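**Student:** my questions are about this predicted structure, shown below with the sequence.
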Amino acid sequence: MTGDVPAGTRLNYLHSRNLLAPPPSKEQNPMRRSHSHVAHAVLAPVLLSAAACGGDGGSAARGLDSPDVTISPATDTLYAVGVLDGADWEMFGRVADVAFDADGTLLILDSDAGHVVVIDPAGAFVRTISNKGEGPGELRFPASLIVFRDGRIGVRDMGNRGIALFDREGEFLEDVGIDPEGAVPSGRLRAMPDHSLIAPARQISFSPEGTMDREEGRPITRFRLDGSTDLFHAAWAPPPRETRTDEAETGNIRIQMEAGEAFPLPLALGVLSDGRVAIADSVGYRVKLLDAAGGLVSTLERPVPPVAVTPAIAEAERERRLASLESGGGGGGGGIMTLSITAAAGARGGGNPMDSEGMREALRRMREDQIRDLAFPEEMPVITNLAVDWSDRIWVQRSALPGETGTIDILSADGRYFGSLPTDGLRIPRAFGPGGLLAYVERDDLDIQRVLVVRLMADERLEGAP
């Protein structure tokens, strides 16, 4: 990952993903294996069923103050890709991201192989884009995908500190740099209709001694393809709290990790087709709708109160995180982490510097200490995640007690409530596509990573709901 680095050079990387956690295990199947061909109640105006917390079972579109109404959308499994033994393209190393383009073509980013696998709407292999390397159009440490409205494909490359742009046929166009001394994305980059990108971001600096210092607040930043940036929206932020920064060194690598907080405030966002942006950034059930310039347009709220964090809840969360760490997971993640690499003269590097056993063990020890000293808020935020599908429906993931799964509500931007998905049913996918397409990354019974594509059978009928 370091490439040819002059002696004494230090490279600082901001990591937003959980570097300790392995890819999703088969026990963490996001579909909850509920995508069988059993005739579930369909997510549509006439066939919607009411259950759980009540509801009259009438119109599919209710007000936001409606009691919870459970819906179980029927899905049709279209195809799955990813095998133990097959062609090189389908033996995935690590699926870092997936995305759909406007005609339903699936893009799969394999970060280990350093390429993007292209699958047509029928599930057939088309091509791969790019390869692992350090030359123009090659990928060193690819992390996520971006699909633009004009068909261009972007790959955020942590190794090259920027975004590699390709046309729809896979031809390399250009590299767009992200200034490491400026705002650095700390979440997934999402494309706007004007081809700019937005993401939560941090601006981090270092003292002469190498200690980490960052600006307060929770900005969402707009990144343009000419390399310029500006503030898109300042998300709500609580008063600053005292934090501890832990350090560890192994070989020529030094890491600093800011101690995290259990049940952190969400900062989740999704882009609607007209350029509006839905974000969740507060303790209560509140989804803000912003215009394409980042100004507040409206707010969607439901009467779901936050849960007070009791000593029993805090202890259960510590135990859950320690158990995750013990089993090889990430222990729930931490706060902001930076990585510094000091290269010796003539040193060359490749791949992910976090892959060394020494680094992983140092991270694991650091995470264990932080879990034992974990800070807890007074209340758990109601919302933990948010996503927008291609029909502009807003999927809102609600929080749950440690070890449990939260309910997902489906809303419209104009204040309609379609219902809530059961906790053992459909989950927010890794990627939404046109016409009700959903892509999930999972592991099969042989522990082989694969991408599963399904379709909501009643997608168009729901879009026409009154």
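**Tutor:** Done, it's in.

**Student:** use CA for all of it now, contacts and neighbours both
**Tutor:** OK.

**Student:** ok, now which ones touch the spatially most central residue of the chain?
**Tutor:** In the chain, the residue lying closest to the centroid (Cα atoms, centre = their mean) is Arg188, at 5.9 Å. Contact analysis of Arg188 by Cα atoms under 8 Å, 6 or more residues apart in numbering lists 144, 199-200.

**Student:** please enumerate the helices of this structure.
**Tutor:** Remark: helices assigned in the chain by DSSP state H are 311-326, 357-372, 459-463.

**Student:** from Glu315, how far out is Glu261?
**Tutor:** Between Glu261 and Glu315 the distance is 14 Å, computed by Cα to Cα, to the nearest Å.

**Student:** dropping in the other structure now:
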Amino acid sequence: MFRQAGIFKSGVVAGLLPPLPRVAAGVAVLAFATAATPAGAQDRPLAADFTEVYRAGGAGAPDWALFTRAGPAGFDGSGNLYVLDTAAPQVVVIGPDGQAIMVVGRAGDGPGEFDFPEGLVVWRDGHFAVLDAGHNAMHIFAADGWFQRMVRWSDRPGSPLSLFAQVGRVMRPDPIGNGIFAQGALDAMGDLLGAFDELAGAAPDSPAGVDERGVELIDLSGDVAAATPIVQGGRAPRRQPVDRITADDLRNNASLADAASAPMFFDPGFHWDILPDRTIAYADSSAYLIWLWRDRSVRGVVQRPIQPEAVDDDIRSAMIEWEIRRLQRNSQQMNAATDDPELRAAMAVWDESRRERVENREFFGEVSVIRAIRATWDGALWVQRRGEDPWDDQGPIDVFGHDREYLGTFPAGTTEMPLAFGPDGLAAFWEFDELDVPSIVVKRLPPAVR
């Protein structure tokens, strides 16, 4: 077991003893950072002077560019951008000149028609897939937009590949194949689906694959998707273990609410992306440490001497206050949407219960440094750090080149993390006008940060 200030992880950085493909919960070790930040952590500022190539959407846009919702997007190898409008529902394909090439899909129950589209994956050769919760399947389309086939997730509700467990998962196209690299389903989601099976009198499936702190490769070659575990990250240690969700919890709203609010404040989470050679870059701890994993072994690490901040009483109080304010804003919006006095009374009771759970929620001992990882089309890494406040995920973005050397940092507020990276330095971003109408903007990055 490896221990280093501020992190928990199986393996050793110096000497690179590789982590196991799966790290069991409860075996991690936590140590607090005490050293001052070394001078080597000084940021080298980068200018976010990206050239705008085109934008689509906003007021006065043509019909095809009237996006109703800011959905997922991806580039193909020709620089075409595919945008999923989940509310329309349709996929809009935009050429490198900013003009529409085609619009694919519509609402319906037939093959290639969308019921509840939720995710989009675009491969380099131009074929693409839409994750459809309503159809419990992936729609596979050829590069010319013609529907090819549907690949079902397991129809069994308790299965780890049940569609309900896929919603919200981060998915990336295999850069050299036709599968999908996907973050595992939430551990609690697997429990919940199993509990529903138990409530219905069916024997739940045994847990398999990886949880939300791991990555698996999903094979779409058959009629039903099949997953192969690739790597499982570590899980932050807790003072008290979290109870598994059972059928009894489904009968008790309070118990179910407790289970749903189980995550710790400042849990490091799991951040990842896949590089063009199939290397998975991932971080699973509070430290600035990114593992490069391929072919069941560690191929290297990316790190900077930036230490996580220890959580003290002031941070705890500020975090609780911030979370309660966030819940209050959400409640006010929900109250404004209904005139039903009974519903408002029920929401008031629910609000009080949520406030109590927030005040009693467990804290991880440190504020993690890394908040997002993205790989560019050519294999550079962009790593987003925390912002000034502990809960701020929109901090500076560090850039590492193909050789994993640190190139510099985009200061906080100068650029967002791109929605998608494409060939020849293309990058896509969502922007919103004063009425929150979305436009997708494609810019070209300087060669040094691609």
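**Tutor:** Looks like it arrived, so ask away. Note that the coordinates shown come from a computational prediction; the quantities given were computed from them, not determined experimentally.

**Student:** and the TM-score between these chains?
**Tutor:** Once superposed, the chains reach a TM-score of 0.73 (TM-score structural alignment, normalised by the length of the second structure), with 370 aligned residues with a Cα RMSD of 3.4 Å.

**Student:** out of the helices of the first structure, nearest to Asp85 of the first structure?
**Tutor:** The closest of those to Asp85 of the first structure is helix 357-372. By Cα to Cα, the value is 27.1 Å.

**Student:** the closest one packs against which elements?
**Tutor:** strand 245-250, helix 311-326 (3 or more Cα pairs under 8 Å, 6 or more residues apart in numbering; DSSP states H and E).

**Student:** distance to Gly275 of the first structure and neighbour count added to the contacts of Arg188 of the first structure, as JSON lines?
**Tutor:** Below are these laid out as JSON lines (distance: Cα to Cα, whole Å; neighbours: other Cα atoms under 10 Å):
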{"residue": "Ser144", "distance to Gly275 of the first structure": "21", "neighbour count": "23"}
{"residue": "Ala199", "distance to Gly275 of the first structure": "14", "neighbour count": "24"}
{"residue": "Pro200", "distance to Gly275 of the first structure": "17", "neighbour count": "24"}
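
**Student:** which of these are also in contact in the second structure?
**Tutor:** Mapped onto the second structure and checked by both residues aligned by TM-score structural alignment, their matches' Cα atoms under 8 Å, the contacts of Arg188 of the first structure keep the contacts 199-200.

**Student:** what about Asp403 of the second structure, how many neighbours?
**Tutor:** Asp403 of the second structure has 8 neighbours, counted by other Cα atoms under 10 Å.

**Student:** do the one 3 residues further on as well
**Tutor:** Other residues within reach of Tyr406 of the second structure by the criterion other Cα under 10 Å amount to 17.

**Student:** for Ala200 of the second structure, same thing?
**Tutor:** For Ala200 of the second structure, using other Cα under 10 Å, the count is 11.

**Student:** returning to what we had before: of the helices and strands packed on helix 357-372 of the first structure, which is nearest Phe100 of the first structure?
**Tutor:** Nearest to Phe100 of the first structure among those is helix 311-326; the distance by Cα to Cα comes to 31.5 Å.

**Student:** packing partners for that closest one?
**Tutor:** On a contact count with 3+ Cα pairs under 8 Å, 6+ apart, helix 311-326 of the first structure meets helix 357-372.

**Student:** the helix it packs on to helix 311-326, inter-axis angle?
**Tutor:** For helix 357-372 of the first structure against helix 311-326, the angle by axes from the mean of the first three to the mean of the last three Cα atoms, to 10 degrees is 170 degrees.

**Student:** next, the buried residues of helix 357-372 of the first structure.
**Tutor:** 359-360, 362-364, 366-368, 370-371 (16 or more other Cα atoms under 10 Å).

**Student:** quick check: angle from that helix to strand 245-250?
**Tutor:** In terms of direction (the same axes, to 10 degrees), helix 357-372 of the first structure departs from strand 245-250 by 160 degrees.

**Student:** now find how far off-centre helix 357-372 of the first structure is within its chain.
**Tutor:** Distance of helix 357-372 of the first structure from the chain centroid (Cα atoms, centre = their mean, to the nearest Å) equals 23 Å.

**Student:** kindly report the same for stretch 93-113 of the second structure.
**Tutor:** Worked out by Cα atoms, centre = their mean, stretch 93-113 of the second structure lies 24 Å from the chain centre.

**Student:** alright, that wraps it up for me.
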